[in-house]
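In: can you look at this prediction? I've put the sequence above it.
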Amino acid sequence: MNQKIKDIENSLCTLYIEGKMSNLIEKYSYSDKIKQYLNNLKLDIIENIDVFVEFENLDKEFVENFINRYEVNVMVNNSIEGAPVVIEETPEYQKLIGLVEYENKSGNLVTDFTMIQPGSLHLANGGYLVLDARKLLESYFGYEALKRCLLLNKIIIENLKNQLDIIPIVNLKPEPIPIKTKVILIGTPEIYYILYNYDEEFRKLFKIKADFDYEFEDNNENMITFVKLIKYIVQEKNLKDITFDGIQEISAYAKRKAESKKYLTTNISSIIEILEQANQIAKDNKNRYIDKNDIKLAIENKNKRNSLIKDKILSLYRQNKYIVDVTGFKIGQINALSVVDYGDFEFGRVNKVTVNTFCGNGNIINIDREVGLSGNIFNKAILILTGYIGEKFAQTGNLSFNASICFEQMYGEIDGDSATLAETVALLSSLAEVPINQGIAITGSVNQKGEVQAVGGVNTKIKGYFDICKIFGLDGSQGVIIPESNVDDLVLDDEIITAVKEGNFNIYTVNSVEDCFDILLPASIKKGRKTNNFDYVEEKILKRLNKFKDNKEKQKKE
């Protein structure tokens, strides 16, 4: 009788459930696995019909645990339109491939399928996953897990602890999920080339490289895009609107960051920083809009906050502890310009270059190189200088002089070739025994033919020398010599532009070493000459070299 009653209940239950389940089975008929699950669900409900009949009379905890078996753990919700785009900020192992969580019950670790958590790869399946390459490589086992999933074309959820334990605990083993995801790694060129050269699997998986330029050209189309970007930042950050003059000022700042008046930087974070600070200044002043003055003040405040070391160095110049001449004429001395870069702040530094020349065998000694305070590029520049001097004055015989070159009061390492022009001019001045203008500082690279080449940081260098000239007073005789090829890089501060317009400061451009002497020689020497001032210097050098040669021959005879 009990069996017959059981059969009748099962028949009634089957009849009832069939009507409910048929719609679901038809809806998901495209998936054999879902159909199989629904059929198994139907059989399980029929088999446990007693629990449903006595539902209200059973223990509450038992009922809750029983009902859990019919829950659905929705790991990924694909209700969005289009392909998903997931940006994973912390690409750790379990953040990428998911994990099985555990619950502590009476001192025991318990888990079930409802505690299976998805990873970024699940969420981005069928779409795009964006990862920071540096963070991915820094994560423990994250990079290897990502490669394994991409190579196998499926995601296997496995707790990292189980891979490390000698005796792993019993764990659920979710079925591998097929994956079709485009993974985008964002990082520096250095990271890309390290992975490309040392990881063959990286080459196989990441075949498309897209380089982002650090600057973009200043044209109408790009400026419209730039203004739209500023507008987007204003709306996204809830900032005040910016006036036309404010837009011009922030674009000038972007050009200074790019070190060119023809290009703007793509370092958007630095622009956002200035806009946010300018917005606060506008709020404090109760301005309706962010204007030019707010932008300028934000830039000025940022520089002040970061300029402690610069201020200390300027103080040393002010106290004459760093010796520099910005007026008068001297032989074998010149002010060279360099850049000190601390990452978040850079400033121009003035270095006095001195040269002594005397009778010898053509050895040009750089003191900084001899004591190991110079880098490879700087050492190369000295050899280039030697080649230029050799071609110029040793065509009919050996050089008959020695020279020592020194960056005075330089106590750290120096590198780069932007001081080559200054060293060459100072050397020629010493050889010719002709004085040169100490108010004119020089920056520029030189090749073996005496042609002046472009250098970096030209705006910073000009600003650095201008600040020092202000300490001792601008009298119109000061200025800088820069390569002609650096003209397009000039994006100067308003203060310097005003000083140039008023004749208190000068910026000269040259194409060759010879051009410098049209600017640097005293007026008494240049009087009556137009562009052949170097002929005078060359003549004086040849006379002195012949004098050295005669003295050496005289000594040999003696």
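Out: Sure, I can see it.

In: all contacts plus neighbour counts: C-alpha atoms, from now on.
Out: Fine.

In: now the helices for the stretch 151-300 of the chain?
Out: 160-164, 189-198, 200-205, 220-236, 244-258, 268-284, 292-306 (DSSP state H, counting those that start in this stretch).

In: now do the buried residues in the fourth one.
Out: Pointing back at helix 220-236 there. Phe226, Ile230, Lys231, Ile233, Val234 (16 or more other C-alpha atoms under 10 Å).

In: need the max-distance pair from those.
Out: Using C-alpha to C-alpha, the two most remote members of these are Phe226 and Val234, lying 12.4 Å apart.

In: burial of Ala381, as a residue count?
Out: 23 (other C-alpha atoms under 10 Å).

In: which residue packs closest to it, ignoring adjacent ones?
Out: Closest residue in space to Ala381, ignoring its immediate chain neighbours: Asp417 at 5.4 Å, by C-alpha to C-alpha, 6 or more residues apart in numbering.

In: tell me the SS of the one you found?
Out: Classification of Asp417 by DSSP: H, G, I helix; E, B strand; the rest coil places it in coil.

In: what's the single longest strand in this structure?
Out: When the chain is parsed with DSSP state E, its longest strand is strand 346-359.

In: what residues of the next helix or strand after that strand count as buried?
Out: As assigned by DSSP states H and E, the chain's next helix or strand after strand 346-359 is strand 364-366. For strand 364-366, burial by neighbour count (16+ other C-alpha under 10 Å) applies to Ile364, Ile365, Asn366.

In: do I have it right that the second one meets Leu385?
Out: Put plainly, it is Ile365. No. Contact status for Ile365 versus Leu385: not in contact, 11.1 Å apart, counting by C-alpha atoms under 8 Å.

In: still on that earlier bit, now, which of the buried residues of helix 220-236 sits nearest Glu61?
Out: Once C-alpha to C-alpha is applied, the member of those that ends up nearest Glu61 is Ile233, at 53.4 Å.

In: for Gly528, see how far away the closest one is.
Out: Distance, Ile233 to Gly528, using C-alpha to C-alpha, to the nearest Å: 60 Å.

In: just Ile309 next, same as before
Out: 46 Å.

In: now do Ser106
Out: Distance, Ser106 to Gly528, by C-alpha to C-alpha: 104 Å.

In: ranges for the helices of the stretch 301-450 of the chain?
Out: Going by DSSP H, counting those that start in this stretch, the stretch 301-450 of the chain shows helices at 308-318, 367-370, 376-393, 420-432.

In: save these as a markdown table, and put in distance to Leu164 too.
Out: Listed next are the helices of the stretch 301-450 of the chain as a markdown table, based on distance: least, C-alpha to C-alpha, whole Å:
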| stretch | distance to Leu164 |
| --- | --- |
| helix 308-318 | 49 |
| helix 367-370 | 53 |
| helix 376-393 | 47 |
| helix 420-432 | 58 |
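
In: for those, which one ends up most surrounded?
Out: Stretch with highest mean neighbour count among the helices of the stretch 301-450 of the chain: helix 420-432 (a mean of 26; mean count of other C-alpha atoms under 10 Å).

In: another one to put next to it:
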Amino acid sequence: MDIKSLDASLLYHACDLGGLDFSTTETLEILPEIIGQERVLESLRFGVGIPHEGYNLYVMGSTGVGRHRVVTDTLNRLSQPAGKRSLDWCYVANFDDPNQPQTLCLPPGMGRMLRQDMEILVGDLLGAIPTALQSKEFRHRAEEITASLQEQEEKIAADFGDRTREQGIALLHSPNGYSLVPLKDDKILSAEAFRELPEEQRSEIESKIEAFHRELRDTLGQIPLWQREMRVRYKALEQEVAELVVNRLVGELTRKYVEQAELVSYLDQVRSDVLDNLERFRNNEDEAGNLIEADDPRFTRYRINLLVDNRDGPAVPIIYESNPTYQNLLGRVEHRARMGTLATDFTLIKPGALHRANDGFLVLDAEKLLSNGFAWDALKRTLNSREVRIEPLERQLSMLSTITLEPDPIPIDLKVVLIGDRQIYHLLKAYDSDFGTLFKVVADFSESLPRESGNDEMFARLIGTLQRQEGLHPVTKTAVQRLIEEAARNAGNGEKLSLHIGSLLDLLKESDYRAEALDSESIGAEHVQWAIQQQLHRVSQYCELMQQEILNGTLMIDTDGIQLGRVNGLAVVQVGDHAFGLPNRISATARIGSGEVIDIEREVDQGGPIHSKGVFILAAYLNRRYARYQPLSVAATLVFEQTYGEVEGDSASAGELCALLSVLGDIPIRQSLAITGSVNQHGEMQPIGGVCEKIEGFFDICDKRGLDGTQGVIIPETNVRDLMLKRTVVEAAEAGQFHVYAVKHVEQALELLTGLPAGVADDQGIYSEETLNGKVQARLAEWFALRLSLSGHTIGE
């Protein structure tokens, strides 16, 4: 057996920027775009450029890779053509049906101008119409209308009076109306004198008066018709005078906006409505004598609801909606409480993100969108119909019992960019038939960058770019190297760099905080190291508690001596964003049986499917290695001691196999070593995740108990490239106090754990008794013979 521990230089893939000449990042060239995301940038360029419907984008990747930053920067860079501006959208009153407000589409900036012009128009009308209706010319013409009626009435009364006077009857006119009285010698006969007349004469006079009364009623009955005619003429006069004013004021606006046909049509409707409702403008003072302003509620119908104002906006709007609820996407109609009831009008229509992003891009978080009820379906309807229709959510639920507005829909031309993780994308792709037709462009972020030639230098420029964008202290060359090394550790592979920009930026800011606290002009490696240690310290309390449980013996882990059927396995514990390694005792028992390998975790539903798969694989290895020519006469059990949660993953299958072979061959195992790795059916060691955390977890326990040069960890050889161990582990390895062994096959691990050679089978498939495989083979043959004898058979039968 000649398996040596890894050289300390292989335990940490250090960064060497010797070929890059700089002292701080201030002198490094800024990156024009993010590195390592060429595939994403190509997808974004394609999605922005293609003009056809359905080519909305889904941007996927894990949190922290800079999805929002890259999407926003790329959209701003690719989608701002010179000379292009997004349009203004307004809601205005529908004078024929107030419950269905109309839309106006205007060039950018014109909406704000129109809103101001309409306010001025109402104010001008409030001043000009009353003035016109009180002018001398208007009063003179009005008096002529009144005088003509009076003249007509007086003429008829005079003619009627002449006829009655001929019959001895006088027609008298008083404020209370007309009356008929008898005459004698052209003088009015008093009542006393009338009573003294002979009865026959009185009767004759009364008959005349009654006849004239009837005729007078018929004659005067035409006066209301004449008065109505007068009112019609008076109203026509008002209309004529007001029309001159209204036509002049509205005409000025019409000429100003003559190129906007839709707006000209609306202004014509305004002109007609003002003339139909002159009573609103007849007086410019209220009952208290205060001047009526243009913002008075009675003139709300002439206001402009500027829904989307793009006068000061970018050429192409890029809107990020952080709370994509139904109403925040589609807009809403608000209400006011008036006299105990809820009232609304078109000025209370509020825009949604889809309105603001029209002619541009709407960026949404997929998880937030899907977690808001009805928002996803509403977005799909909008994209399919290419128009935004504002409908109360209560109507969708059939809960709306009051009358509300039904604004005209607004046509849209935009692209939606959904940002989410890969799981959401695949779920939508599998279960939503509309998703594939609406989101045809996928931009998939890379999680890491290979540490190939030049990439370390590019990453250094990335650090410099972030430093200047955030206004941080310059970063020294040694600090850049330390940041790059930490990015490699975060990638879980010493030959790659993590592209989680969020984590890198956090580390930069915390390092800058330390440099500022120490009055340093630049961020040095010591500041970066302090930030790394502080990040770990803030989240490591649970890890320290678990380690203390091991050190005080509550969790039984041996780091010296030998044990039969016991192996120190290694596991990674994830607590929030923090992962740390801890050793676990794996134990095995074996007896005569019929080939069963019982996984206790699986039997009690504590083991996950991947862990159970690993146990089945190691059972297959046992059969392949030792049961080619005879049944495997063993009943074995495997368990993770003192675990009280779910056990998942197959990285302990190598340790479980070693523990099982230990008990089968009656071969003790060194407890100073721990092992991690999965095996296949041929015993080959397969790579596992979290190798650095696992090694460091066992090292910390050994270090606290005291290193004696015998402790170490066995890992698959394919994990050597992943090693980015902390400094204390590397220093212990350099001093020969701690060892990391890399093996290709589980038999190499067994040789390290037991001190025995694995052995090679002869032509008959027999191993030497002095080898590990020979001892296991002998024990299995013994149990097979014993099993036959107990069943009444012999080997020769």
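Out: Right, received. Where do you want to start? All figures in this text were calculated on a predicted structure; none of them were measured in a lab.

In: just checking, what packs against the longest strand of the first structure?
Out: If you count contacts as 3 or more C-alpha pairs under 8 Å, 6 or more residues apart in numbering; DSSP states H and E, strand 346-359 of the first structure packs onto strand 333-341, strand 401-407, helix 420-432, helix 458-472.

In: check contacts around the residue nearest to the spatial centre of the second structure.
Out: In the second structure, the C-alpha nearest the mean C-alpha coordinate belongs to Asp365, at 2.8 Å (C-alpha atoms, centre = their mean). Residues counted as contacts of Asp365 of the second structure (C-alpha atoms under 8 Å, 6 or more residues apart in numbering) are Ser322, Leu418, Ile419, Gly420.

In: most neighbours among the residues you listed, which one?
Out: Highest count within the contacts of Asp365 of the second structure by other C-alpha under 10 Å belongs to Ile419, 26 neighbours.

In: the first structure: which residue goes with the residue nearest to the centre of the second structure?
Out: With TM-score structural alignment as the criterion, the equivalent of Asp365 of the second structure in the first structure is Asp132.

In: cool, Val416 of the second structure as well?
Out: Under TM-score structural alignment, Val416 of the second structure pairs with Val183 in the first structure.

In: correct me, but that match touches Gly126?
Out: No. The pair Val183 of the first structure / Gly126 is not scored as a contact, 10.7 Å apart, by C-alpha under 8 Å.

In: from Val100 of the first structure, how far off is Ile166 of the first structure?
Out: 19 Å.

In: who has more neighbours, these two?
Out: When Ile166 of the first structure and Val100 are compared for neighbours, Val100 comes out ahead with 20 against 8, by other C-alpha under 10 Å.

In: now that one, nearest residue through space, not along the chain?
Out: Among residues not flanking Val100 of the first structure along the chain, Ile116 sits closest, at 4.5 Å (C-alpha to C-alpha, 6+ apart).

In: show me what contacts that neighbour?
Out: When contacts are counted by C-alpha under 8 Å, 6+ apart, Ile116 of the first structure touches Asn73, Met75, Gly98, Leu99, Val100, Glu101.

In: also Leu264 of the first structure?
Out: Residues in contact with Leu264 of the first structure (C-alpha under 8 Å, 6+ apart) are Glu215, Phe216, Glu217, Asp218, Ser251, Ala254, Lys255, Arg256, Lys257, Ala258.

In: and stretch 530-546 of the second structure, end to end?
Out: 24 Å.

In: where does it end up in the first structure?
Out: Counting by TM-score structural alignment, stretch 530-546 of the second structure corresponds to residues 297-313.

In: you'd agree Ala83 of the first structure is in a strand?
Out: No. Counting by three-state DSSP, Ala83 of the first structure is not found in a strand; it is coil.

In: so what does it match up with in the second structure?
Out: That one, Ala83 of the first structure, aligns with Val316 by TM-score structural alignment.

In: so that match touches Gly360, yeah?
Out: Yes. If you go by C-alpha under 8 Å, Val316 of the second structure and Gly360 touch, sitting 5.0 Å apart.

In: sorry, back to before: distance of the match of Ala83 of the first structure relative to Pro351 of the second structure?
Out: Separation of Val316 of the second structure from Pro351 of the second structure (C-alpha to C-alpha) stands at 17 Å.

In: and for Arg141 of the second structure?
Out: Taken as C-alpha to C-alpha, the span from Arg141 of the second structure to Pro351 of the second structure is 50 Å.

In: quick one on the thing from earlier: still contacting in the first structure, which of the contacts of Asp365 of the second structure?
Out: Mapping those onto the first structure (both residues aligned by TM-score structural alignment, their matches' C-alpha atoms under 8 Å) leaves Ser322, Leu418, Ile419, Gly420 still in contact.

In: which one of those residues is nearest Leu750 of the second structure?
Out: Gly420 (45.1 Å).

In: close enough to count as contact, that closest one and Glu367?
Out: Yes. Judged on C-alpha under 8 Å, Gly420 of the second structure makes contact with Glu367 at a distance of 6.5 Å.

In: contacts only, for Trp530 of the second structure.
Out: By C-alpha under 8 Å, 6+ apart, the contact set of Trp530 of the second structure is Ser511, Arg514.

In: oh sorry, the question was meant for Gly655 of the second structure
Out: Val567, Asn568, Gly569, Ile586, Ile675, Thr676, Gly677.

In: among the residues you listed, which one lies nearest to Ala659 of the second structure?
Out: Val567 (5.6 Å).

In: which position in the first structure pairs with the closest one?
Out: Val567 of the second structure maps onto Ile334 in the first structure, by TM-score structural alignment.

In: Asn584 of the second structure now?
Out: By TM-score structural alignment, Asn584 of the second structure lines up with Asn351 in the first structure.

In: its match contacts Leu337, correct?
Out: Yes. Between Asn351 of the first structure and Leu337 there is a contact under C-alpha under 8 Å: 6.2 Å.

In: just to revisit the earlier point, got the contact list for the residue nearest to the match of Val416 of the second structure when sequence neighbours are not counted?
Out: Excluding its sequence neighbours, the residue lying closest to Val183 of the first structure (C-alpha to C-alpha, 6+ apart) is Leu129, at 4.8 Å. Neighbouring residues of Leu129 of the first structure by C-alpha under 8 Å, 6+ apart: Val85, Val86, Ile87, Glu88, Ser120, Leu121, Thr181, Lys182, Val183, Ile184.
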